[in-house]
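[1] return atomic coordinates for the entry below.
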Amino acid sequence: MDSNLPPPALKVFLVEDHPTIRERIAELVRSVAGTQVVGMADEPDGACAGIGLTQPDMVVLDLQLKSGTSGLAVLEWLREHAPGIAAIVLTNAIYPQMKAACLELGARLVLDKSSEALRVRDAVRELAHR
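    Here you go, the predicted structure:
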């Protein structure tokens, strides 16, 4: 094995329906050395299909998605089809009941989009260094 080879990239898939926020999250992810954004979606069906195709190591998702759909559907899909993928929820719906539901469905972290968004970078960095 060649020790001069760079470590494999940490693959991250983003699920966010607001284009500006989605791009900002992508910038945060890309700011961590050794990461790669492998796909993006704005609703659950596209997210699940994209995750299935790209096999990311991590998914960063919002709960309130396009056309009133919910990121909870993505968490349910991940629990059933890809439980090894780390899920980070970044949302404005940070109610205690919603946070508990996300954690029960397997989210590793649930962050408040308005005050904790920069913690996404820390979570990605931590996973990239494992």
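
[2] going forward, measure contacts between C-alpha atoms and count neighbours the same way
    Fine.

[3] element containing the most centrally placed residue in the chain?
    Relative to the mean C-alpha position of the chain, the nearest C-alpha, by C-alpha atoms, centre = their mean, is the one of residue 60, at 1.3 Å. Assessed by DSSP states H and E, residue 60 sits inside strand 58-61.

[4] Proceed likewise with the subsequent sequence, for comparison:
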Amino acid sequence: MNQDHSTGAKKSRLFIVDDHPLVRQGLRQLLELEGDLEVCGEADEPIAAIRGIAAERPDLAIVDISLQCGVEGLELIKDIRSRVPDVPVLVVSMHDEFVLAERALRAGAKGYVMKEEAMETVMTAVRKVLRGEYYISDNVGKKLLAGLIHGQMMMENYPMDQLTDRELEVFHLIGQGLGTSQIADKLHLSVKTVETHRAHIKEKLKLEDANRLLQYAIQWVHTDAASSVNGSGPWQGGAGRP
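    Predicted structure coming up:
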């Protein structure tokens, strides 16, 4: 924390990771309206994020799940927890919390909040994580509790939960229009490995063929994209949910 010499209070230092400049700008401005918070750094991709967080040692890293073309934020959370374990992570993302909140928590995040939420909700999440607590929405909390009670039944109700993090990443890239070779290059995998992931995804989601997989992936990705255009979060620098 830094000392605020005008009041004598300590300021909590925050680091923002998001690949949309307007979101970073809007979030920075609104966070810094709080007298006890300051943004000590920003990054738009995982490598720069790790370097910046390791150098700055902020009190909190605010991370988006979707960086550039994929869901690299999950791996970034794991890297942060491994390399700078004293820095807590709060995910602020456009992606459906029912799909990704539990994954983010398993990866090491301390909280998950949707970008469509009001700034008051985001600030509640920020302050809870700064206090060493966890933050999830009531809906996610109910889902996690139901999962503990009902187990396999919940997996059937939320089939995306059956995908591994890597399978979800492949699925997301399929929805972005990338072919098998392109996905292999991007993720530094062999074509055969990507084909295996595709087969597992089809099996878990009960999709009969590659065309249905492509349609389903595009629909999933574009639903998030539509949400980003229509998002109503007032803190997003006029950019909507990116």
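
[5] TM-score for these two?
    Once superposed, the chains reach a TM-score of 0.84 (TM-score structural alignment, normalised by the length of the first structure), with 127 aligned residues with a C-alpha RMSD of 2.3 Å.

[6] circling back: can you find the partner of the residue nearest to the centre of the first structure in the second structure?
    Under the alignment by TM-score structural alignment, residue 60 of the first structure pairs with residue 62 in the second structure.

[7] separation between its match and residue 42 of the second structure?
    According to C-alpha to C-alpha, to the nearest Å, residue 62 of the second structure stands 9 Å off from residue 42 of the second structure.

[8] and for those two, which residues touch both?
    Counting by C-alpha atoms under 8 Å, 6 or more residues apart in numbering, the shared contacts of residue 62 of the second structure and residue 42 are 15, 16, 17.

[9] contact partners for the equivalent of the last one over in the first structure?
    When you say that, I think you mean residue 17 of the second structure. Using TM-score structural alignment to pair residues, one finds that residue 17 of the second structure aligns to residue 15 in the first structure. With contact taken as C-alpha under 8 Å, 6+ apart, residue 15 of the first structure is in contact with 22, 40, 41, 42, 43, 44, 47, 59, 60, 61, 62, 71.

[10] burial of whatever residue of the second structure lines up with residue 90 of the first structure, as a residue count?
    Residue 90 of the first structure maps onto residue 92 in the second structure when the alignment is built from TM-score structural alignment. Applying other C-alpha atoms under 10 Å, we find 25 residues neighbouring residue 92 of the second structure.

[11] neighbours around residue 29 of the second structure, how many?
    When neighbours are counted by other C-alpha under 10 Å, residue 29 of the second structure registers 16.

[12] how big is the offset of the helix or strand it falls within relative to the first structure?
    For residue 29 of the second structure, the element it lies in under DSSP H and E is helix 21-31. Compared with the first structure after fitting, helix 21-31 of the second structure deviates on average by 1.2 Å (mean C-alpha distance after the TM-score superposition for the first structure).

[13] C-terminal to that helix, what's the next element?
    With DSSP H and E, the next secondary element past helix 21-31 of the second structure is strand 37-43.

[14] quick one: that following strand aligns where in the first structure?
    Using TM-score structural alignment, strand 37-43 of the second structure corresponds to residues 35-41 of the first structure.

[15] what does that stretch contact?
    For stretch 35-41 of the first structure, contacts defined as C-alpha under 8 Å, 6+ apart pick out 9-17, 26, 29-30, 47, 50-51, 54, 56, 128.
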